[in-house]
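Asks: Give me coordinates for this.
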Amino acid sequence: MLNRVVLIGRLTADPILRYTQSGTAVGSFTLAVNRMHTNQNGEQEADFINIVTWGKTAENCAQYLHKGRLAAVDGRLQIRSYENREGQRVRVAEVVAQSVRFLERSQQNHEQQKSNSRGGQAAKAPQAGSDSYGDDPFADDLFADDLPTDAADAAFPF
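Replies: Sure thing, here's the model as predicted:
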């Protein structure tokens, strides 16, 4: 059996970071993902998908992702239910992220990199063996310019 979801979209708001009683970080945000086709009026529609992150991924998302930023999420679909305050059973669908890729550099990071290149200073190189969740969360991530423009050319590396 297989339960895998891969999404690319923009955050609708800044991520929310909380901690469980045992101290484990848990984050949540909503990703707006455009549909492949337009509606009858020629307008682009989007789905708004709830994302849950855990541990260091949750902390990094809270620190580096902000409203409007483009991100890729690789995870699994989870359907859960709970009883609300009115005593009604509510079902919730959400994606539990196994990994989150930051597909755009933040404006601050982009300006700092420009400044470093103009000032003759070399940008800090990532350490060997580090992953995208090390000191530089953008070290090996895809950026918007790297994404294919034609859906037929899309080959996702995750």
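Asks: contacts, neighbours, all on C-alpha from now
Replies: Will do.
Asks: and residue 28, what does it touch?
Replies: Residues counted as contacts of residue 28 (Cα atoms under 8 Å, 6 or more residues apart in numbering) are 15, 16, 17, 50, 51, 52, 53, 58.
Asks: Please name the nearest non-neighbouring residue to it.
Replies: Counting by Cα to Cα, 6 or more residues apart in numbering, residue 28 lies nearest to residue 52, which is 4.6 Å off, once chain neighbours are set aside.
Asks: Could you pull out the buried residues of the strand or helix carrying the one you found?
Replies: For residue 52, the host element (DSSP states H and E) is strand 44-54. By 16 or more other Cα atoms under 10 Å, the buried positions in strand 44-54 come out as 49, 50, 51, 52, 53, 54.
Asks: just how off-centre is it within its chain?
Replies: The chain centre lies 9 Å from the centre of strand 44-54; the measure is Cα atoms, centre = their mean, to the nearest Å.
Asks: In this structure, where's the longest helix?
Replies: In the chain, with assignment by DSSP state H, the single longest helix is helix 107-118.
Asks: Could you also give me the structure for this second sequence? I'd like to compare it with the first:
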Amino acid sequence: MLNRVILIGRLTRDPELRYTPAGVAVTQFTLAVDRPFTSQGGEKEADFIPVVTWRQLAETCANYLRKGRLAAVEGRIQVRNYENNEGKRVYVTEVIADNVRFLESANRDNSGGGGGQPMREEPSYGGGGRANNNNNSRSNNQDPFSDDGKPIDISDDDLPF
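Replies: Next up, the predicted model:
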């Protein structure tokens, strides 16, 4: 059995941060996810999907996400129900997120240029994200397959079998 969901969309409002009586942080927000087609009138439609995050991820989302920001959410779908004040059974479907990626930089609103630019991160190779202060750092970033199919000089003693 598998219950896994990945969504990319924009927040419809700022996240709401609350704490349980036990002191556990929980954040709720709604993600507007565009549908891959347009309506008969030619308008884009979207689904508004409630998302819940817990603990440290909840505090991080509350601190850095804002209305209109583009975010990727990975998690699972949960359906719960409760009885409201009128005695009716209410069903709630939501995504319980265990990973949220911020797809736009935090200073998007200060750019003065409308829609903002997606955040670009350079991949880090080697060193596990730590700064590489060695003089041979240039050689660490070279493409290991840059020989374009030329034979590789390997002796039989170098082979493990």
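Asks: circling back: closest to residue 43 of the first structure out of the contacts of residue 28 of the first structure?
Replies: Using Cα to Cα, residue 50 is the member of the contacts of residue 28 of the first structure that sits closest to residue 43 of the first structure, with 22.7 Å.
Asks: Pretty sure residue 93 is one of the things the closest one touches, is it not?
Replies: Yes. Judged on Cα atoms under 8 Å, residue 50 of the first structure makes contact with residue 93 at a distance of 7.5 Å.
Asks: The second structure: strands as residue ranges?
Replies: 5-11, 16-19, 25-38, 44-54, 70-83, 89-102 (DSSP state E).
Asks: right, and those - which one's nearest residue 109 of the second structure?
Replies: Nearest to residue 109 of the second structure, of all the strands of the second structure, is strand 70-83, at 12.4 Å by Cα to Cα.
Asks: list the buried ones in the closest one?
Replies: Neighbour-count burial for strand 70-83 of the second structure flags 70, 71, 72, 73, 74, 75, 76 (criterion: 16+ other Cα under 10 Å).
Asks: so the second one touches residue 29, yeah?
Replies: No. Checked against Cα under 8 Å, the pair residue 71 of the second structure and residue 29 is beyond contact range at 11.3 Å.
Asks: Need the overlap of contacts for the two.
Replies: Common neighbours of residue 71 of the second structure and residue 29, using Cα under 8 Å, 6+ apart, are residue 11.
Asks: ok, the residue lying closest to residue 101 of the first structure once chain neighbours are set aside - contacts?
Replies: The shortest distance from residue 101 of the first structure to any non-neighbouring residue, by Cα to Cα, 6+ apart, is to residue 72 (5.0 Å). Neighbour list for residue 72 of the first structure: 6, 7, 8, 9, 100, 101, 102, 103 [criterion: Cα under 8 Å, 6+ apart].
Asks: Near the fifth one, how many other residues are there?
Replies: Other residues near residue 100 of the first structure come to 22 when the count uses other Cα atoms under 10 Å.
Asks: One more: the last one?
Replies: For residue 103 of the first structure, the tally of surrounding residues (other Cα under 10 Å) stands at 22.
Asks: With the second one instead?
Replies: Residue 7 of the first structure is flanked by 17 other residues according to other Cα under 10 Å.
Asks: Was I right to think it contacts residue 74?
Replies: Yes. Using Cα under 8 Å, residue 7 of the first structure is in contact with residue 74, at 6.6 Å.
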